[in-house]
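Peer 1: Here is my input; please provide its structure:
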Amino acid sequence: MLAHVPPRIRLDAEHTAIRPLTPSDATEFAEAVIANRPHTSPWEPIHAEAHYTRAGQLETLQRDVEAWELGTGYAFAVLDRGAGDAIIGRMALGNVVRGAWRNATLGYWVSAAAGGRGHATSAVRLICEFAFDHAGLHRVQPAVIPRNVRSIRVVEKSGFRREGRALKYLNINGVWEDHEIFAMTLEDWEAARGDR
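Peer 2: Take a look at the predicted model:
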């Protein structure tokens, strides 16, 4: 195992928690992915139908474990503590690069049924804690489609700054979409923590 691979830990807030996803989550996670297909598909790449099956999610979760072991990505289940730790979404640091950059991109979704209750904002804050306090990253960078107002609100409430717009940044649902680029650095995180 590589020296910079962080431990697979759970982090808790008052109503929300995150913990690493594992292949043993395949059934529950697939149910959440399938149930939220109409909610998430406008914001995601086009997926093969296999993505919306237990077998497809098992394969994804196995790749997540491999990425963690390589130190290239860290995928978490978002949990609703008030509902017995039910899986209500996914939060992931991807494209992790070390060296002089020490950066990761941030992607996430929270189920439609759990939306509007602060779970996404809490989970984003928890993954920032993981990124800066456990994974040794210097920068975390979410990119959000400009019309995704709810997601922009989540990253702004979580303390990310808007850095600009990247044109035709990602192919989402079959269309090359512009994205607003947000970022937080370790210095931003430490300054915000000092204010708490």
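Peer 1: Only C-alpha atoms from now on, for both contacts and neighbour counts.
Peer 2: Fine.
Peer 1: Find the nearest non-adjacent residue to Gly159, please.
Peer 2: The spatial neighbour of Gly159 that comes closest, neighbours along the chain excluded (Cα to Cα, 6 or more residues apart in numbering), is Met184 at 7.3 Å.
Peer 1: and for comparison, fold this next one:
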Amino acid sequence: MAATDYLEHGPRVAVRRVRRQDYAELSALRRESAEMLRRWLGDREMTVEAFEDSLERFEQPTHEGFVICRHDTGAIVGGVNINNIVRGSLQCGTLGYTAYASTTGRGYLTEGLRLVLRYAFGPLGLHRLEANIQPENTPSLRLVERLGFRREGYSVAFQFIDGEWRDHERWAVTAEAAGRSSRGVEP
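Peer 2: Predicted coordinates:
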């Protein structure tokens, strides 16, 4: 992949927009990670139709879709999206992300999300990002805390996953807070 296709670069990973050609790799990663992800995302298979729907959503100004790739191999090691982007006086969005079983625990997602924050608070012009995380998802809670997010609240029955309404903690970071945090990212 040409270096110009990447939006942001870090020491080990880079971030680019998700594209149609990623389906086979993302589908395989999703299958190999199904057991790890089931608890948090439910039992969802990545069909071609679902993937195409995602790509269509990412063409809208209210959604952005990214993949995190290793520099040395170009392999995808994480997926990130910013949904529900609101412009005007808010300039905010909701952050979602996915790790994969074969690469979890190596810091790729942390590094990649720092790059996404830099892009979101830079070229995308956002001021605030929110992440909603199930209270039992300790690795995800630790991740956003490392990135400078602060816990803002608790949302009861927030999201319908795998047949039940699940509570979530609400975490957020602003461009200023991310820039001040040594754990965050310079906008």
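Peer 1: Checking the aligned partner of the residue nearest to Gly159 of the first structure in the second structure next. Helix, strand or coil?
Peer 2: With TM-score structural alignment as the matching criterion, the partner of Met184 of the first structure in the second structure is Val173. Look at Val173 of the second structure: counting by DSSP: H, G, I helix; E, B strand; the rest coil, its state is strand.
Peer 1: Make sure Val173 of the second structure is actually in contact with Arg146.
Peer 2: No: contact between Val173 of the second structure and Arg146 fails when scored by Cα atoms under 8 Å: they sit 11.2 Å apart.
Peer 1: Neighbour count: those two, which is higher?
Peer 2: Neighbours around Val173 of the second structure and Arg146, counted as other Cα atoms under 10 Å, are more numerous at Val173. The numbers are 24 against 16.
Peer 1: List the contacts of that one.
Peer 2: Going by Cα atoms under 8 Å, 6 or more residues apart in numbering, Val173 of the second structure touches Arg128, Leu129, Glu130, Gly148, Phe149, Arg150.
Peer 1: What of Leu186 of the first structure?
Peer 2: Counting by Cα under 8 Å, 6+ apart, Leu186 of the first structure has contacts Phe132, Leu137, His138, Arg139.
Peer 1: Please say which position in the second structure the last one maps to.
Peer 2: Right, the one you point to is Arg139 of the first structure. Using TM-score structural alignment to pair residues, one finds that Arg139 of the first structure aligns to Arg128 in the second structure.
Peer 1: From Asp22 of the second structure, how far out is its match?
Peer 2: Taken as Cα to Cα, to the nearest Å, the spacing of Arg128 of the second structure relative to Asp22 of the second structure amounts to 28 Å.
Peer 1: Fine, thanks again, bye for now.
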